[in-house]
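A.B. asks: could you look at this predicted model? Sequence included:
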Amino acid sequence: MASMVVIGLGLAAAGFAGRQALRVAPQVATKMNEILKTMSSETESIMSGKRYYKGGFDPTMTKKEASLILDVSANAPKNKIKEAHKRIMLINHPDKGGSPYIAAKINEAKDLLDNK
């Protein structure tokens, strides 16, 4: 008898959960469509090259190239340069699977912009 009550309560809980899921489904679908549209527009801008610099490194690093690497302005304050360097190095550090060459270029960019 007690097991029948437990089974009944379980079925009732499953029914209420299903009912709530069906009520929320249209809102979730709308949000997911918005997120997918945002993601596709970001992907298009990345693929079209609007967001990233295409090309290799110059033989001698310039302030323009250093600012492109760190994604800061050429005359950014030192704290902005330090924050940008830390953020980019966390992603590209050789201990985390990044390239030692890229890490060296990131450090060179920081040094160049720090010594204005």
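C.D. replies: Structure received.
A.B. asks: please make it C-alpha for all contacts and neighbour counts, starting now.
C.D. replies: Fine.
A.B. asks: can you tell me the SS state at Glu65?
C.D. replies: Secondary structure, DSSP: H, G, I helix; E, B strand; the rest coil: Glu65 is helix.
A.B. asks: so it versus His85, what's the distance?
C.D. replies: 14 Å (CA to CA, to the nearest Å).
A.B. asks: which one of those two has more residues nearby?
C.D. replies: His85 (21 against 17; other CA atoms under 10 Å).
A.B. asks: wait, that one sits on Lys110?
C.D. replies: Yes: between His85 and Lys110 there is a contact under CA atoms under 8 Å: 6.5 Å.
A.B. asks: can you show me the helices along the chain?
C.D. replies: Assigned by DSSP state H, the chain shows helices spanning 2-47, 63-70, 78-92, 100-114.
A.B. asks: so which of those helices comes closest to Gly55?
C.D. replies: helix 63-70 (10.6 Å; CA to CA).
A.B. asks: any idea of the angle the closest one forms with helix 100-114?
C.D. replies: Helix 63-70 and helix 100-114 are oriented at 120 degrees to each other (axes from the mean of the first three to the mean of the last three CA atoms, to 10 degrees).
A.B. asks: structure two is appended below for comparative analysis:
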Amino acid sequence: MATPVILGVSAVAAAVLGRSMIKRGVFLGKGAVEQWAKGGFRAKMDRKEAIAILGLKDGPQLRSRLKDAHRQIMLANHPDRGGSPTGTVILVYGLLSLYRYRLFV
């Protein structure tokens, strides 16, 4: 009779402890949770938001890292692997490609 209660309390305690450890960045590094973008996407995406979605920094190496960052995010968010729809990531890559070729002002 007491065993299910003990198991339940243990599970709740483990969940609370795990959540606090994730928030403090024990598993992913300090401040990893705060690096995630807060809120949703803007109605019209701009260059700054597109770069932030890919996790890149604006600078001279942006062009060389664009394709690799896009590929990594597409693989991580692939629907066959349980990820989310990839429409936003495709939009980001397209927008930054237009900037790359200076077709978008």
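C.D. replies: Happy to help now that I have it. Remember, it's a predicted structure, so these values are computed and weren't measured experimentally.
A.B. asks: picking up where we left off before, nearest to Tyr53 of the first structure among the helices of the first structure would be which one?
C.D. replies: Of those, nearest to Tyr53 of the first structure by CA to CA is helix 63-70, at 7.3 Å.
A.B. asks: check the mean deviation of the closest one from the second structure.
C.D. replies: For helix 63-70 of the first structure, the mean deviation from the second structure after alignment is 0.7 Å (mean CA distance after the TM-score superposition for the first structure).
A.B. asks: quick one: that helix aligns where in the second structure?
C.D. replies: Counting by TM-score structural alignment, helix 63-70 of the first structure pairs with residues 47-54 of the second structure.
A.B. asks: can you list the neighbours in contact with the matching stretch?
C.D. replies: 37, 57-58, 66, 69-70, 73, 89, 92-93, 95-96, 99 (CA atoms under 8 Å, 6 or more residues apart in numbering).
A.B. asks: pull out the buried residues from the residues you listed.
C.D. replies: 66, 69-70, 73, 89, 92-93, 95-96 (16 or more other CA atoms under 10 Å).
A.B. asks: picking that back up, tabulate the helices of the first structure (JSON lines), appending distance to Phe57 of the first structure.
C.D. replies: JSON lines is the format used below for those (distance: least, CA to CA, whole Å):
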{"stretch": "helix 2-47", "distance to Phe57 of the first structure": "19"}
{"stretch": "helix 63-70", "distance to Phe57 of the first structure": "8"}
{"stretch": "helix 78-92", "distance to Phe57 of the first structure": "16"}
{"stretch": "helix 100-114", "distance to Phe57 of the first structure": "9"}
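A.B. asks: give me whichever of these is most buried.
C.D. replies: helix 63-70 (a mean of 19; mean count of other CA atoms under 10 Å).
A.B. asks: angle of it against helix 78-92?
C.D. replies: Using the same axes, to 10 degrees, helix 63-70 of the first structure lies at 60 degrees relative to helix 78-92.
A.B. asks: need the nearest residue in space to the equivalent of Met74 of the second structure over in the first structure, chain neighbours excluded.
C.D. replies: The equivalent of Met74 of the second structure in the first structure is Met89 (alignment by TM-score structural alignment). Spatial nearest neighbour of Met89 of the first structure, chain neighbours left out: Ala103 (6.7 Å); criterion: CA to CA, 6 or more residues apart in numbering.
A.B. asks: what number of residues lie near Leu56 of the second structure?
C.D. replies: 15.
A.B. asks: cool, thanks, signing off.
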